[in-house]
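Q: Provided below are the primary sequence and the corresponding predicted coordinates.
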Amino acid sequence: MTITLEKPLIKWRLAEVMARQRMGGRELAKALGLHETSVSRLRNAETMPRIDGEQLNALCRALQCKPGDLIQYVPDAPIPTATTE
């Protein structure tokens, strides 16, 4: 018997939310008190970066959005696991 598990993937959608709000990296960096390079790294990440609750709250406040707007669950292809008999 082969057991397969779904590998979850959390897609980071900051770039989409920024575009929808018509907010550029410089403007968001100023609102967050971050360097533009830091915002660029956050914006270009494909999967959710490791950020704490305060950072997520600041992003949501600056972009007038909810945390769910910034992340999307996308199930990946099943991963084959060990066969059991």
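A: Happy to help now that I have it.

Q: only C-alpha atoms for contact and neighbour calcs from this point on.
A: OK.

Q: for the longest strand anywhere in the chain, packing partners?
A: Longest strand in the chain by number of residues (criterion: DSSP state E): strand 71-83. Applying 3 or more Cα pairs under 8 Å, 6 or more residues apart in numbering; DSSP states H and E, we find strand 71-83 packed against strand 2-12.

Q: quick one: name whatever helix or strand follows the strand it packs on.
A: Sequence-wise, the next helix or strand downstream of strand 2-12 (DSSP states H and E) is helix 14-20.

Q: tell me what that following helix is packed against?
A: Packing contacts for helix 14-20, counted by 3+ Cα pairs under 8 Å, 6+ apart, involve helix 36-44, helix 67-70.

Q: try this one side by side with the last:
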Amino acid sequence: MLKCHLSRIMGEQKLKIADVSRDTGINRGTVTRLYQETAVRVEFEVLETLCRYLKCEISDLLEISPDVDQ
């Protein structure tokens, strides 16, 4: 399972979904789905834009965690 830490990172930087969407040009719905971890797919360009904006590495944003079923 892939875990997205966008909500934690945004919280640490005191950012709102609207701020990130406005400042990066990423669709608000895309940011919301990543924030709520409901996204099923995401474009590399979006990930790169988020990492540059948040000044973080991709490994800070995404993590592979073991499936509960395994």
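A: Good, I have the coordinates. Only a predicted model underlies this, so the values are computations on that prediction, with no experimental measurement involved.

Q: circling back: so which of the helices and strands packed on helix 14-20 of the first structure is nearest Thr81 of the first structure?
A: With distances scored as Cα to Cα, the stretch of these nearest to Thr81 of the first structure is helix 67-70 (30.7 Å).

Q: and the closest one, which stretch of the second structure?
A: Residues 58-61 of the second structure are where helix 67-70 of the first structure lands when matched by TM-score structural alignment.

Q: how close does that stretch sit to the first structure?
A: By mean Cα distance after the TM-score superposition for the first structure, the fitted stretch 58-61 of the second structure averages 0.6 Å away from its aligned residues in the first structure.

Q: for stretch 41-57 of the second structure, the distance to its chain's centre please.
A: Centroid separation between stretch 41-57 of the second structure and its chain, computed with Cα atoms, centre = their mean, to the nearest Å, is 7 Å.

Q: now name the helix or strand holding Arg22 of the second structure.
A: Of the helices and strands defined by DSSP H and E, Arg22 of the second structure is found in helix 17-24.

Q: buried ones in that helix, by neighbour count?
A: Neighbour counts over helix 17-24 of the second structure (16 or more other Cα atoms under 10 Å) mark 17, 20-21 as buried.

Q: so can I have a markdown table of those residues showing distance to Arg41 of the second structure?
A: Shown next, in a markdown table, are the buried residues of helix 17-24 of the second structure (distance: Cα to Cα, whole Å):
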| residue | distance to Arg41 of the second structure |
| --- | --- |
| Ile17 | 18 |
| Val20 | 19 |
| Ser21 | 17 |
